[in-house]
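Engineer: Please work out how this folds:
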Amino acid sequence: MTQHLLAPITLRDLTVRNRIWVPPMCQYAAAGLDGIATDYHLMHYGSFARGGAGAVILEATGVLPEGRISPQDLGLWDGAQREALRPVVDLLHSFGAAAGIQLAHAGRKASTEPEWGTAHPGASLTAADGGWETVGPSAIAYDALTAPTALDEAGIDEVVAAFAASAVRAVDAGFDLLEVHAAHGYLLHEFLSPLSNHRTDSYGGDLAGRARLLLRVVDAVRAAIPEGMPLLVRISATEWVEGGFDLAQATEVVTWLGEHGVDMVDVSSGGNAAGARIPVGPGYQTPLAAHLRERTEMPVSAVGMLDTPFQAEHVLATGQADVVRVGRAFLRAPNWGIDAALSLRGDNEIIPPPYRRAFRQQLRRG
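Structural biologist: Got it, this is the predicted structure:
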């Protein structure tokens, strides 16, 4: 049996031990409301590295306080947050995984209650509950959320500078790769989409104008990090609605991202149009990844209900993607990477030595 899933991959100066990557997944676990990682994050992310993941990418992390989805999000706008992330990075490295982090600004979808543990999950926070003014490309609300204030050029410059400054802190904390979040209806995606961007200045209008902020952020981050460090971008390749950002536009944007020094694109979809009819099912986003990989020559990762090792192996073996991101399946089974290695008859080096006694029968069968 082929073992594409277990093969290493090299991006710039970084070689990752396999193609099993854990994507960013919001945890809403910064209990002090200060964006600082806690012991929870050590346990949570460390379990994936111990369980065989090649790379673990930390959740959407705010580059500004007002860029958080909720007050419980991680942040990387100051030194205390950077220092709290160092032990997480060290733990991932100790288990052989590469450490990544997703830098984000939630835009008009910021200042909301977390998805769990509150009375109104996902609703806009009031000022009395610690909410703040949100920003976007235009003063257009997402669904029932509070309408944002349209960013002026000074505000746009601040966002660009914040991404770059957070990137420097991420490098200082020891991360191996960075990802810019430009998907799921958050700020950079909002600028890309004609549904949320009605600007008439140089940051709106045609696709080149709508992509200007994303490319400025990419340029600023690329300039702020070492030449050998991989830079990734997550995009929503389609919004699944007529008149929205679609695969043809995504193909053009991904081409531009490659020209601006991006090393891989993670291909997701949706998030900017409430009520979009999304054909959710096993592997439903892999055709989007395959399309972009074929037409742009950009390395891509596929994500979305890729739950079994054989399914993930098929995506790689058939050339639909270069990396598979496994999220919820790792939440259910933090040893998913080990189980994949055993299922595909890989060697046992991925299993930490103290754990190998628990897998002797499977190893003998292999």
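Engineer: Could you use CA atoms for every contact and neighbour count after this?
Structural biologist: OK.
Engineer: quick one, strands of this protein?
Structural biologist: For the chain, the strands defined by DSSP state E cover 9-11, 14-16, 20-22, 55-62, 98-104, 135-136, 149-150, 177-182, 231-236, 264-268, 300-303, 323-325.
Engineer: any chance of these in CSV, plus distance to residue 214 and mean neighbour count?
Structural biologist: Converted to CSV, the strands of the chain look like this (distance: least, Cα to Cα, whole Å; neighbours: other Cα atoms under 10 Å):
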stretch, distance to residue 214, mean neighbour count
strand 9-11, 21, 14
strand 14-16, 24, 16
strand 20-22, 24, 28
strand 55-62, 16, 25
strand 98-104, 11, 26
strand 135-136, 13, 27
strand 149-150, 16, 18
strand 177-182, 7, 26
strand 231-236, 10, 24
strand 264-268, 13, 25
strand 300-303, 18, 28
strand 323-325, 23, 28
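Engineer: Excluding covalently adjacent residues, which one is nearest to residue 220?
Structural biologist: Distances taken as Cα to Cα, 6 or more residues apart in numbering place residue 164 nearest to residue 220, at 5.5 Å, with adjacent residues excluded.
Engineer: now the one you found: how far from residue 219?
Structural biologist: Here residue 164 is placed at a distance of 9 Å from residue 219 (Cα to Cα, to the nearest Å).
Engineer: and this one, so I can compare the two:
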Amino acid sequence: MEAAKSAQALFTPFQAGSLELANRIVMAPMTRQFSPEGVPGENVALYYKRRAENGVGLIVTEGTVIEHADASNQGNVPHIYGEAALKGWAQVVKAVHEAGGKIIPQIWHMGAKGQVNDYSAAEIAEIVASFARSAAAAKEIGFDGIEIHGAHGYLIDQFFWEKTNTRTDQYGGDYLARTTFAVEIIKACRHAVGPDFPIVFRFSQWKSSDYNAKLAKTPEELEQFLKRLSDAGVDLFHCSTRRFWEPEFEGSDLNLAGWTKKLSGKPVITVGSVGLDSDFMSMFKEGKGSSVQAIDGLVQRLENGEFDLVAIGRALLGDPAWASKVRDGRTDELLPFTPELLGTLT
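Structural biologist: A predicted model of the protein is given here:
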């Protein structure tokens, strides 16, 4: 059955360099904590396979942590290093590929407990090298690219933000100087994976501690910020917002992804409460679920070229068949998201 006319744009092919996707639907990275001692098992492989066999074009895994003492304080968050974890991820990759999907890991360091000022130059170099090792391992076991997590107040974003980075060396300073840590990570990963392996970079203006935070206060600042990262080796930007429909700057309806595409010339992924009627923080603050919401406005923005790919988060947790139902016009069968789903891996 052909995709419902209102959703056809979501089901057109996409290519950026060596990354070829059957459609524009991305599974957003969502921490699940179902990998004991950092090792993903068969249940994790089946979880991602269900989304791939139901028509998700690209899966971005939950955050996978690098090898560093402070990378994670959660024992069931998966690693992207070590023989056992990498064997587990190889099985995940195999399952997704057998289902016709593409998959990339989100490579992550959860961050310093406070500010980043206490990291020495030697420890920073160690962290950069660890990101690169994980990137190389991801390529070796068959992933289709990588995503570097530079958003939401985690380590890379802590270096970006003036409130958490008051360093006076080369890793601190103005908003461009504060990109140095990220630039070094991107360059190291690019060197590790070669020129043709896709690198996605996820960033956000907001932080989990401050929803109104701005890394770039104007389009001009955003353009310079993006150029530094782009020149370092980023192929696609994943632009994290809480609500995709909200404008990023006054005087334009463009969201963060729209501005990023316009200013950088790079392909972009938009994300933020797609297909649902409330943002994810309602779940944490009020224990609320979310009902299904029409996506006509989203599709119109995609057709207008505001962004290239659309990341779906909680809607795909609530309904593994979300993409196939939208494709086939069975939107009346879409399932809502409830917080209880966070305790299961379906």
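Engineer: hang on, the residue nearest to residue 220 of the first structure packs against residue 179?
Structural biologist: No. Assessed by Cα atoms under 8 Å, residue 164 of the first structure is found out of contact with residue 179, at 12.0 Å.
Engineer: the more surrounded of residue 164 and residue 219 of the first structure?
Structural biologist: Taking other Cα atoms under 10 Å, residue 164 of the first structure and residue 219 do not tie; residue 164 has more neighbours (23 against 17).
Engineer: Have a look at the first structure and report its longest helix.
Structural biologist: helix 153-173 (DSSP state H).
Engineer: Give me the range in the second structure that that one lines up against.
Structural biologist: Residues 121-141 of the second structure are matched to helix 153-173 of the first structure when aligned by TM-score structural alignment.
Engineer: Could you list the residues in contact with the matching stretch?
Structural biologist: 66-68, 80-81, 86, 89-90, 93, 105, 107, 145-146, 181, 184-185, 188-193, 197 (Cα atoms under 8 Å, 6 or more residues apart in numbering).
Engineer: Out of those, which sit inside helices?
Structural biologist: Per DSSP H, the contacts of stretch 121-141 of the second structure map to helices at 86, 89-90, 93, 181, 184-185, 188-193.
Engineer: Put the buried members of the residues you listed into a ChimeraX selection.
Structural biologist: Selection of buried members from those for ChimeraX, criterion 16 or more other Cα atoms under 10 Å:
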select :86,89,90,93,181,184,185,188,189,190,192,193
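Engineer: ok, so of the ones in helices among the contacts of stretch 121-141 of the second structure, who is nearest residue 309 of the second structure?
Structural biologist: In terms of Cα to Cα, no member of these lies closer to residue 309 of the second structure than residue 93, at 20.9 Å.
Engineer: Which residue, other than its chain neighbours, is closest to the alignment partner in the first structure of the closest one?
Structural biologist: Counting by TM-score structural alignment, residue 93 of the second structure lines up with residue 89 in the first structure. With sequence-adjacent residues excluded and distances taken as Cα to Cα, 6+ apart, residue 89 of the first structure is closest to residue 99, at 5.9 Å.
Engineer: right, and that neighbour touches residue 179 too?
Structural biologist: No. Between residue 99 of the first structure and residue 179 there is no contact under Cα under 8 Å: 11.0 Å.
Engineer: circling back: could you take the strands of the first structure and lay them out as JSON lines, with extra columns for distance to residue 243 of the first structure?
Structural biologist: Formatted as JSON lines, the strands of the first structure follow (distance: least, Cα to Cα, whole Å):
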{"stretch": "strand 9-11", "distance to residue 243 of the first structure": "35"}
{"stretch": "strand 14-16", "distance to residue 243 of the first structure": "38"}
{"stretch": "strand 20-22", "distance to residue 243 of the first structure": "32"}
{"stretch": "strand 55-62", "distance to residue 243 of the first structure": "27"}
{"stretch": "strand 98-104", "distance to residue 243 of the first structure": "25"}
{"stretch": "strand 135-136", "distance to residue 243 of the first structure": "19"}
{"stretch": "strand 149-150", "distance to residue 243 of the first structure": "21"}
{"stretch": "strand 177-182", "distance to residue 243 of the first structure": "19"}
{"stretch": "strand 231-236", "distance to residue 243 of the first structure": "15"}
{"stretch": "strand 264-268", "distance to residue 243 of the first structure": "18"}
{"stretch": "strand 300-303", "distance to residue 243 of the first structure": "24"}
{"stretch": "strand 323-325", "distance to residue 243 of the first structure": "29"}
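Engineer: out of the ones you listed, which comes closest to residue 345 of the first structure?
Structural biologist: strand 20-22 (15.2 Å).
Engineer: With the second structure overlaid, how far apart is that closest one on average?
Structural biologist: By mean Cα distance after the TM-score superposition for the first structure, the fitted strand 20-22 of the first structure averages 0.4 Å away from its aligned residues in the second structure.
Engineer: What residues in the second structure pair up with that strand?
Structural biologist: So strand 20-22 of the first structure is aligned with residues 25-27, judged by TM-score structural alignment.
Engineer: just how off-centre is the matching stretch within its chain?
Structural biologist: In terms of Cα atoms, centre = their mean, to the nearest Å, the centre of stretch 25-27 of the second structure is set 10 Å apart from its chain centre.
Engineer: what do you get for stretch 26-46 of the second structure?
Structural biologist: Counting by Cα atoms, centre = their mean, stretch 26-46 of the second structure comes out at 15 Å from the chain centroid.
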